[in-house]
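1. Have a look at this fold, sequence not included:
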């Protein structure tokens, strides 16, 4: 063989198009190519090129974005050569279906957000590096276009275009960790919520785990994220009332006892039935226990006054809107069987 000899289509017909073009050294050896033959084909002007240590692109010219993603994943996964048992002939290559061995690795960071469909994330080919998430104890270094990101708690990946991709909250945390541009961080976090990719609490939880909430530009972006999350949740609550035929409540009110203390704010309130809806848009921060206790105290106080409080999380409102509407409807219907609630003053919030 010389470096102009094409790879036999017979030996690779079982591979997909990208998998014919991006192979590891182990896969090439399994196809009968020695290290010397591989090196010969990768000489300047040759038909192949080495894009990462142990990963080869079987055509000249720049790789596509999809080829880069597979190259990075193959580099991180380090697909082993197929093992054989002495004295037992190996199964013919054409009968062994190819399975990309991407166990315990996944695309993360900006590349993952691009795959998740973020319009504010850059195009793959414009990225200098592609982040790939691996277990913390994996002995592997960043190289070329592959940047290794380690974690002690590997999340379950999503599958996008057949590739393992970090969930949006984790990908966001890895992306903003390397972004000093406050406006770029704010745009990504806002799109995560506005585009329906995830809830604010999940993002804040990942940022907290990554110890990024001590950076002022990320804290400012999180404040915008939480405001956006509340706005989206309120829009869903309006839609729930309208689409599921509930009577119109009074919106965004404060309750007080006549001449007495402030009882708290509510997102929706039906005065005749003494039923309230409160959206829980808190983010998981260090003071979560204190905030949770305050929520519980307010709810208990209102219920002692005969007011039924329906607590809703943005996620439940998004995923189970019909069920949440049924809970509110049941509470409204049950009001006729309850003792009258205490008289309260309803004020706009």
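-> Here it is on my side, so go on. Just so you know, these numbers come straight off a predicted model, no measurement behind them.

2. C-alpha only now, for contacts and for neighbours.
-> Will do.

3. where exactly do the strands run in the stretch 201-349 of the chain?
-> 250-256, 262-270, 275-279, 308-312, 345-348 (DSSP state E, counting those that start in this stretch).

4. Can you show me the strands along the stretch 1-150 of the chain?
-> 22-24, 49-52, 55-57, 106-108, 130-135, 146-151.

5. Residue 315 is nearest to which of those strands?
-> strand 106-108 (23.3 Å; Cα to Cα).

6. picking up where we left off before, just the strands of the stretch 201-349 of the chain: most buried one?
-> Most buried of the strands of the stretch 201-349 of the chain by mean neighbour count (mean count of other Cα atoms under 10 Å) is strand 275-279; its value is a mean of 21.

7. For that one, enumerate the helices and strands it packs against.
-> Where contact means 3 or more Cα pairs under 8 Å, 6 or more residues apart in numbering; DSSP states H and E, strand 275-279 is packed against strand 262-270, strand 308-312, helix 321-334.

8. May I see the strands of the stretch 201-349 of the chain arranged in CSV, with distance to residue 105 as well?
-> Putting those into CSV (distance: least, Cα to Cα, whole Å) gives the following:
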stretch, distance to residue 105
strand 250-256, 46
strand 262-270, 43
strand 275-279, 37
strand 308-312, 35
strand 345-348, 51
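
9. Quick one: distance of stretch 107-124 to the chain centre.
-> 11 Å (Cα atoms, centre = their mean, to the nearest Å).

10. Tell me which residues are up against that stretch.
-> 65, 69, 73, 127, 130-133, 160, 163-166, 168, 170-176, 187-188, 191-192 (Cα atoms under 8 Å, 6 or more residues apart in numbering).

11. here's the one I want to compare it with:
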């Protein structure tokens, strides 16, 4: 009997074909088996493993079904915390409890991960976000999928557009990620104007006395050679971006340039603290001899 099961999970139909006319009698309290889902039996009465749970759910969903949502994200190695099991199926099957079975035609392509049919990462992430209510949780998952190279902002946006029902949260997060720099620059300009520092130059190229280009800071206080960088979430998507940030800061330090780094979220949520840091940095920059740094035009 176990040889006809998958990880000890078997359908009631298969059991009946093996001569077990009423398998549910063995699934009563204290019985040797347990009922997982309608028509699905686990051939022991102990706690099922995650793989047994997923096997039973796929058996309930029917042939050609696939895993999506939080469980698919975890199978892809992403930090999704949803407890629901979300499956896609070409058939119309009802889920129960934490099992969500969504009819889907045509079915998306699938990958086999650990022996299970799993949808591509972009579909899994968008479907996981459909079950979320927290923008922070959705942002963390989307950012992780991009950082680890499993998705791109474009692939996620396309998936959210294709599968629009319930994707408002994912689309909002992706929109915010896409406009993070422009929003941050707007907030930075407003803050700079409010605290009445020397009006900075924005997105100008700076070079040393030999003409060697050092960088292109978001804001440049030329009177004291102070750079202000608004390091958006894009800088944290991957190790290469982090390496570029370190290299940029090393060039600033070698040229004697002071730099203030600010996250867009702090501009929005802690503007007074950012203002104090910027004014203190400006005073520190003014107190030391100004390095021979100049603005240049790049042709």
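-> All right, it came through fine. Being a predicted model, the structure only gives us computed values, none of them experimental.

12. Structural similarity score between the chains, please.
-> The TM-score (TM-score structural alignment, normalised by the length of the second structure) is 0.58; 196 aligned residues with a Cα RMSD of 3.0 Å.

13. Most tightly packed of the strands of the stretch 1-150 of the first structure?
-> Buried most deeply of the strands of the stretch 1-150 of the first structure, by mean count of other Cα under 10 Å, is strand 106-108, with a mean of 29.

14. Would you check the span in the second structure matched by it?
-> Aligned by TM-score structural alignment, strand 106-108 of the first structure falls on residues 66-68 of the second structure.

15. and that stretch, how far from the first structure on average?
-> By mean Cα distance after the TM-score superposition for the first structure, the fitted stretch 66-68 of the second structure averages 0.5 Å away from its aligned residues in the first structure.

16. can you give me how far that stretch is from the chain middle?
-> 18 Å.

17. Counting neighbours, what do you get for residue 13 of the first structure?
-> As a burial measure, residue 13 of the first structure scores 12 neighbours (other Cα atoms under 10 Å).

18. show me what contacts residue 159 of the second structure?
-> Per Cα under 8 Å, 6+ apart, neighbours of residue 159 of the second structure: 122, 123, 126.

19. ok, now how distant is the counterpart of residue 157 of the second structure in the first structure from residue 217 of the first structure?
-> Taking TM-score structural alignment, residue 157 of the second structure has residue 204 as its aligned residue in the first structure. For residue 204 of the first structure, the distance to residue 217 of the first structure (Cα to Cα, to the nearest Å) stands at 14 Å.

20. Which one's more surrounded, those two?
-> Using other Cα under 10 Å as the criterion, residue 204 of the first structure and residue 217 rank with residue 204 on top: 23 against 17.

21. Trace residue 48 of the first structure over to the second structure, please.
-> By TM-score structural alignment, residue 48 of the first structure lines up with residue 33.

22. now the strands for the stretch 101-250 of the second structure?
-> Going by DSSP E, counting those that start in this stretch, the stretch 101-250 of the second structure shows strands at 111-113, 116-118, 201-202, 205-207, 213-215, 219-221, 226-230.

23. Can you redo those strands as a markdown table, where the extra columns are distance to residue 244 of the second structure?
-> Output for the strands of the stretch 101-250 of the second structure, formatted as a markdown table (distance: least, Cα to Cα, whole Å):
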| stretch | distance to residue 244 of the second structure |
| --- | --- |
| strand 111-113 | 33 |
| strand 116-118 | 34 |
| strand 201-202 | 20 |
| strand 205-207 | 16 |
| strand 213-215 | 11 |
| strand 219-221 | 18 |
| strand 226-230 | 13 |
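
24. For residue 187 of the second structure, find the nearest of those strands.
-> strand 226-230 (10.1 Å).

25. equivalent range in the first structure for that closest one?
-> Under TM-score structural alignment, there is no match for strand 226-230 of the second structure anywhere in the first structure.

26. Then stretch 138-146 of the second structure?
-> If you align by TM-score structural alignment, stretch 138-146 of the second structure falls on residues 185-193 of the first structure.

27. on average, how far is that stretch from the matching bit in the second structure?
-> Mean for stretch 185-193 of the first structure is 0.4 Å (mean Cα distance after the TM-score superposition for the first structure).

28. Could you list the buried residues of that stretch?
-> 185, 186, 187, 188, 189, 190, 191, 192, 193 (16 or more other Cα atoms under 10 Å).

29. quick one: contacts for the fifth one?
-> Listed by Cα under 8 Å, 6+ apart, the contact set of residue 189 of the first structure reads 172, 221, 222, 225.

30. Just give me the closest of these to residue 303 of the first structure.
-> Once Cα to Cα is applied, the member of those that ends up nearest residue 303 of the first structure is residue 225, at 31.3 Å.

31. What residue, apart from its backbone neighbours, is nearest that closest one spatially?
-> residue 190 (5.4 Å; Cα to Cα, 6 or more residues apart in numbering).

32. on that earlier part again, with distance to residue 200 of the first structure as added columns, please give the helices and strands packed on strand 275-279 of the first structure in a markdown table.
-> Putting these into a markdown table (distance: least, Cα to Cα, whole Å) gives the following:
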| stretch | distance to residue 200 of the first structure |
| --- | --- |
| strand 262-270 | 18 |
| strand 308-312 | 15 |
| helix 321-334 | 18 |
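
33. of the ones you listed, which approaches residue 292 of the first structure most closely?
-> Nearest of those (Cα to Cα): strand 308-312, 12.3 Å.

34. Can you check which part of the second structure the closest one sits on?
-> By TM-score structural alignment, strand 308-312 of the first structure lines up with nothing in the second structure.

35. Touching that strand from outside, list them.
-> Contacts for strand 308-312 of the first structure (Cα under 8 Å, 6+ apart): 274-280, 299, 302-303, 324, 327-328, 331.

36. about what we covered before: surely the match of residue 157 of the second structure meets residue 224?
-> No. Contact criterion Cα atoms under 8 Å: residue 204 of the first structure and residue 224 do not qualify, at 11.8 Å.

37. For residue 117 of the first structure, see how far away residue 163 of the first structure is.
-> Counting by Cα to Cα, the gap from residue 163 of the first structure to residue 117 of the first structure is 14 Å.

38. Show me which of these two is the more surrounded one.
-> Neighbours were counted for residue 163 of the first structure and for residue 117 using other Cα under 10 Å; residue 163 has more, 19 against 12.

39. What lines up with that one in the second structure?
-> Using TM-score structural alignment, residue 163 of the first structure lines up with residue 116 in the second structure.

40. do the same with residue 146 of the first structure
-> Using TM-score structural alignment, residue 146 of the first structure sits opposite residue 99 in the second structure.

41. Apart from its neighbours in sequence, what residue is nearest that match?
-> residue 85 (4.8 Å).
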